[in-house]
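Novice: quick one: sequence and predicted model below, then my questions.
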Amino acid sequence: MANTAKLKITLVKSLIGRLESHKACARGLGLKRMHQTVEVIDTPENRGMINKISYLLKCEA
């Protein structure tokens, strides 16, 4: 597992007024505030959360 692919994601839009499930996805990815960047492992679960709130994120490989 030394060669694990990671994704860099940044929250670029506010979570205020969003659906609770969308806020939960952001928290699940480790995003707490705007312009925060985190690295997550490229798994189907993380991809699903990223796809669900893609309109809030900027994603890099």
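Specialist: Nice, I can see it.
Novice: use CA for all of it now, contacts and neighbours both
Specialist: Will do.
Novice: who's in contact with the helix or strand harbouring residue 24?
Specialist: In this structure, residue 24 sits in helix 20-28 according to DSSP states H and E. Identification of contacts with helix 20-28 by C-alpha atoms under 8 Å, 6 or more residues apart in numbering yields 15, 32, 49-50, 52-53.
Novice: next up, a second structure to put side by side with the first:
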Amino acid sequence: MSKVRITLVKSAIDRPERQKLTVKALGLGKLNRSVEKENSESIAGMIRKVSHLVKVEAI
């Protein structure tokens, strides 16, 4: 599997609770913080759900 770097670029404030929980489950807490994850189907689905809040780069 390839790895991806996920960066939170927009706040989760005033978003539905499910999107807030998805951002937290990805390991993101503050703006402009990044995490590196293996690109699995479950991670890809989570990224799709909050794609408007995050920036994704392949590593």
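Specialist: On my side now, so go ahead. Since the structure is predicted, the reported quantities are computational estimates derived from the model, not experimental observations.
Novice: returning to that earlier point: check the mean deviation of the helix holding residue 24 of structure 1 from structure 2.
Specialist: Here the mean offset of helix 20-28 of structure 1 against structure 2 after fitting is 0.6 Å, by mean C-alpha distance after the TM-score superposition for structure 1.
Novice: and residue 8 of structure 1, how far is that from residue 15 of structure 1?
Specialist: 19 Å (C-alpha to C-alpha, to the nearest Å).
Novice: of the two, which one has the most company?
Specialist: Neighbours were counted for residue 8 of structure 1 and for residue 15 using other C-alpha atoms under 10 Å; residue 15 has more, 17 against 14.
Novice: quick one on the thing from earlier: quick check, nearest of the contacts of helix 20-28 of structure 1 to residue 40 of structure 1?
Specialist: In terms of C-alpha to C-alpha, no member of those lies closer to residue 40 of structure 1 than residue 50, at 10.2 Å.
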